[in-house]
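> build me a model from this:
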Amino acid sequence: MAHSLLVKGVKVDPETRCSHYHSEIDRIAIKFFCCGIYYPCYECHEAVGCGKSEVWPKERFSEKAVLCGACGHELTVNEYLNCASTCPACSAPFNPGCSLHKHLYFE
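Take a look at the predicted model:
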C-alpha cells in the first residue's frame, strides 16, 4: 500500500520504488490501463501483473493514472506528461528518465 492505494510489484517501498527502479527520484506508480492497478514500472507489471499490457489511449489522458509516491497525489496522464518531472502537489522530483519508457504506458 502506498498512501492507502494498492501498488503491486516486486519489493515495493512506501514511496513506490521497486526492485527494478529504486533511486531516490523513482517515486511514481502508474495505473495500468489493462487492469486498473498501480505498479511502479512495466517490469513489475510483467512479473506480477495481468499479463495483457495495454497503454492508455489519448482520449483517456484526462483520467488519473499516476501516483506520486511522496505525497499520494494522483495525477492525470496529461498532468504527468506536462509536470516537468515534479509533483504538482508536493514538488517532489520524479525521475526524468521515465520519459524514455512512456510509450510502454501511454499512446
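
> alpha carbons only for contacts and neighbour counts from here, please
Fine.

> longest helix in the protein, please.
helix 42-48 (DSSP state H).

> report the buried residues of stretch 56-72.
56, 61, 64-72 (16 or more other Cα atoms under 10 Å).

> got a list of contacts for that stretch?
Outside stretch 56-72, the residues that touch it by Cα atoms under 8 Å, 6 or more residues apart in numbering are 2-3, 14-17, 27-33, 38, 73-78, 80, 87, 89-90, 92, 105-107.

> please give the structure of this sequence too, so both can be compared:
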Amino acid sequence: MAHTQEVKGIDVDPETRCAHYHSEIDRIAIKFYCCGIYYPCFECHQATGCGSSEVWPKERFDEKAVLCGSCGHELTVAEYLDCHSSCPACSAPFNPGCTLHKHLYFG
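Below is the predicted model:
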C-alpha cells in the first residue's frame, strides 16, 4: 500500500479501488465531510458510512480531502478540482468521469 490512510468501503484494494469503481484509473478516495473518513466512492459511504452525507462547503475547499491511491498524497478539495485528473505529486491518472459525481462530495 502506497498510503497510510485508512480507507473504508466494500472490497477496497491497496490503491483505493472498490466494488463499485475498479478500473485502472479509479485511484482516489474522498474524505467525507460528514464523518471525516476516507471512502472510495459515495456508494461505499452509503453502504458502510455514518448514515449522513454532507458535501464539503466551498469555504473549506482549502482542507485536505482527497487521497491519491497510488502515492498517498493528500490533496485539498481545490487542488483536486484543479488537477486535470492526475495526481500533482506522482502524475498517476485519475478517472476524469469522477467529475460527473463531484456534486455528491463538494458544494
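
> mean shift of the longest helix of structure 1 relative to structure 2?
Once the two are superposed, helix 42-48 of structure 1 sits an average of 0.2 Å from its aligned residues in structure 2 (mean Cα distance after the TM-score superposition for structure 1).

> which part of structure 2 matches the helix or strand that comes right after that helix?
Using DSSP states H and E, the helix or strand that follows helix 42-48 of structure 1 in sequence is strand 64-68. Mapped onto structure 2 using TM-score structural alignment, strand 64-68 of structure 1 spans residues 64-68.

> the matching stretch vs structure 1, mean deviation?
Relative to structure 1, stretch 64-68 of structure 2 is 0.1 Å off (mean Cα distance after the TM-score superposition for structure 1).

> so what's the gap between that stretch and the chain middle?
6 Å (Cα atoms, centre = their mean, to the nearest Å).

> do the same with stretch 79-90 of structure 2
12 Å.

> can you check stretch 38-50 of structure 2 too?
10 Å.

> just the endpoints, please. Distance across that stretch?
11 Å (Cα to Cα, to the nearest Å).

> for it, buried residues please.
In stretch 38-50 of structure 2, counting by 16+ other Cα under 10 Å, buried: 38-45, 49.

> show me which pair in those is furthest apart.
Farthest apart among these by Cα to Cα are 38 and 43. That separation is 12.4 Å.

> what do those two both touch?
Here residue 38 of structure 2 and residue 43 have no joint contacts, going by Cα under 8 Å, 6+ apart.
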